[in-house]
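[1] kindly return the folded structure for what I paste below:
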Amino acid sequence: MRPRILSVFLLLAALLAPVAPAFAAWPDKPIRLIIPSAAGGAPDVLMRALSAQLSQQLGVPFVIENRPGASYTIGTMELVRSPADGYTLAYANVVSLATNRSLLPNVPYDVDKDLTLISNALRVVNLMAVNNSVPVRSVPELIAYARKNPGKLAFASDGNGTTSHLGVELFKSMTGTFMLHVPYKGATAAVTDLIGGGVQLFMANTPVLGPHAQAGRVRALGISSPQRSPAYPDIPAIAEAVPGFEVVAWGGLVGPANLPREIVQRLNSEIRTALATPAVQERFKALGAEAAPSTPEEFRELARSETAKWAKVVKSSGAKLD
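    Next up is the predicted model:
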């Protein structure tokens, strides 16, 4: 009987022993990071800087995958369809988490049900610039010219619903001007056409337009923050000519629904650590961005408040898909 009793004891011990959760060894292989916009844009550049630091901290590579198109929905849906195991993450921002809800007739995902918000990572303001042939050198001159020549100016955006789109729609509604919207699938093509004269105006994240303005390839008119940016002190705030005008882009990391809380907490902590390192701080500062980590709850509240804000802009400006 003793061998049988011993066997039963060992079996019970095995059944009652604590089982190490699947996430205990996380991460032990490369992590895929989906960026739902084109390579070379501000999200791509900033997330590559952040992911490089996260890779060092976590000891595994981050594989960047750009999946642009359809106002961030193509890349976001790729994440939604991925397993919630911590090995597929995505960049999400004001577009995918806020403006799509009021601008797109049918958003194929539910922010509250289909995504796990991990942490915001950055804040970045926009720079308004014109082609060098446009006969204006300030925001007041732009307003006067646009009022005198309604529809003559075409403005680029790096996609429907982005701050480069809705920011100009807000500007138009606040100044009583009319300019034609020309959406692109990414910032790189929009900048190329702005420099070449295919479009006359573009208001994009400072990491995108700042270097071109500093090199004289385009003419900077204003910054979209309430005050002048320390990174561009010689460029006036648009609010100096249009009181109350403010556009701030933001974004961070998300996972699929039901991402284990332990992985969310680990990632949130690692993101905070990465954003505090001198290398990332210097890279963000050089690009005109501000590190802005948050708790998962703060990130979700940001998405909700910005959804309400931009819904009002869409309604008051009459912004639509082009």
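[2] CA only for contacts and neighbour counts going forward, please
    Will do.
[3] how about the strands of the stretch 151-300 of the chain, start to end?
    154-157, 180-183, 201-205, 219-223, 248-256, 289-291 (DSSP state E, counting those that start in this stretch).
[4] need the winner for burial among those.
    Highest mean neighbour count of the strands of the stretch 151-300 of the chain: strand 201-205, a mean of 30 (counted as mean count of other Cα atoms under 10 Å).
[5] from the contact counts, what lies against that one?
    Applying 3 or more Cα pairs under 8 Å, 6 or more residues apart in numbering; DSSP states H and E, one finds that strand 201-205 makes contact with strand 115-130, strand 154-157, helix 163-175, helix 187-196.
[6] now show me the structure for the sequence below, then we'll compare the two:
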Amino acid sequence: MKNHSLLACATAILALGATTAHAKDDAASWPTRPVRLVVPFPAGGSTDVVARLIAERLGQKLGQQFVVDNRPGAAGNIGTDQVAKASPDGYTLTLTTSGPLANNKYLYKSMPYDPAKDLTPIVLVGEIPLVIVSTDKTPAKNLKEFIALAKAAPGKYSIGNPGNGTIGHLAYELLRHNTKTDFLGVPYKGDTPAMTDLLGGSIQAIVAPITAFIPQIQSGKMNGLAVTSKKRFPGTPEVPTAVEQGFDVEASVWFAVAGPAGMPRPIVDKLNREINLVLNSPEGRAKLEQFGAVVGGGSPEQLDSLMKIESAKWKRIIEQANIRLD
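    Okay, here's the model as predicted:
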């Protein structure tokens, strides 16, 4: 009986070893068939264009096609949920943004997935900082002067944003809360109508991702009061950060590659290594700069940390401002 137990134990150990070796072999040979890269936003946007570059370069390097699959809806939740529920074998990935990865779980009452539990962080792709802009119609050359004007006339100075629940809206609430200033928030349906009203004098400022405003700032049509990144944005180096003006206001829209929870670490490491090479190539940097993005990169652990930090920060702001999208 004892010998039978020992034999069974030895057989189990050998089977476990064979399974582990087989898993390692699978990871080493991955991919052996096409990989689906889900973009949870419409074709043609910045996330989609960057995803197509990464997919093309990964396909060339790894010898299998990476197919971009646009699955828009619910602020990115629909496409990201498909990945969260996919098999964690490395053949379904997503290039998604900070909304589905951090903010949306607090904006929607019912979420079909939990990014902290149902996704595997792979690599940060890039970050687009926000900017606070005004025009010469507002006698303020920087954020410090603008806040001084607003404090002197509570409720008079209005700040537009691209829409309810957008990162611009969240950044506005963060600015209002952290500076303890009584602004009037005005949501729009996108950057363009907000810009029209700013140039016409209907509002005094806008807070939104910097991409659409770079030409306006560079041409002098708009004044950059502050960028909300840790460092000054390379495309508008003359615009100071909010932090260097004494205000704890940091906000950006960032995008990253992730997969379903439980992906084999060797596949995660292979993807992380190859995507970092794409991001740090001249072509990768140029493509990100085209959309006003700063190159990301780094380890899966760095992305995981970013997701947790951003999630906690925006949870507080969303709950304080009682923002809901459903």
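[7] mind checking the TM-score on these two?
    The TM-score (TM-score structural alignment, normalised by the length of the first structure) is 0.76; 299 aligned residues with a Cα RMSD of 3.4 Å.
[8] tally of neighbours for residue 184 of the first structure?
    Counted with other Cα atoms under 10 Å, the neighbours of residue 184 of the first structure add up to 18.
[9] now do the residue nearest to it when sequence neighbours are not counted against residue 294 of the first structure, distance only.
    Nearest in space to residue 184 of the first structure, with sequence neighbours left out and distances taken as Cα to Cα, 6 or more residues apart in numbering, is residue 158 at 4.9 Å. According to Cα to Cα, to the nearest Å, residue 158 of the first structure and residue 294 of the first structure sit 26 Å apart.
[10] of the two, which one has the most company?
    residue 158 (28 against 20).
[11] grab the longest helix from the first structure for me.
    helix 296-317 (DSSP state H).
[12] would you mark the buried spots in that one?
    296, 299-300, 302-303, 306-307, 310-311, 313-314, 317 (16 or more other Cα atoms under 10 Å).
[13] could I get the residues you listed in TSV, plus columns for distance to residue 279 of the first structure?
    Output for the buried residues of helix 296-317 of the first structure, formatted as TSV (distance: Cα to Cα, whole Å):
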residue	distance to residue 279 of the first structure
296	24
299	24
300	27
302	26
303	28
306	30
307	32
310	33
311	37
313	37
314	38
317	40
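[14] which one of those residues sits closest to residue 174 of the first structure?
    residue 317 (8.6 Å; Cα to Cα).
[15] please identify the most buried of the helices and strands packed on strand 201-205 of the first structure.
    strand 115-130 comes out most buried of these by mean count of other Cα under 10 Å, with a mean of 25.
[16] next helix or strand past it?
    helix 139-148 (DSSP states H and E).
[17] what are the contacting residues of that next one?
    136, 152-153, 175-179, 221-222, 238, 241 (Cα atoms under 8 Å, 6 or more residues apart in numbering).
[18] what angle do that helix and strand 219-223 make?
    100 degrees (axes from the mean of the first three to the mean of the last three Cα atoms, to 10 degrees).
[19] what's the burial count for residue 6 of the second structure?
    Residue 6 of the second structure has 11 neighbours, counted by other Cα under 10 Å.
[20] what about it, distance to residue 12 of the second structure?
    From residue 6 of the second structure to residue 12 of the second structure the distance is 10 Å (Cα to Cα).
[21] before we move on, back to that, please name every helix or strand in contact with the longest helix of the first structure.
    By 3+ Cα pairs under 8 Å, 6+ apart, helix 296-317 of the first structure packs against helix 100-103, strand 115-130, helix 163-175.
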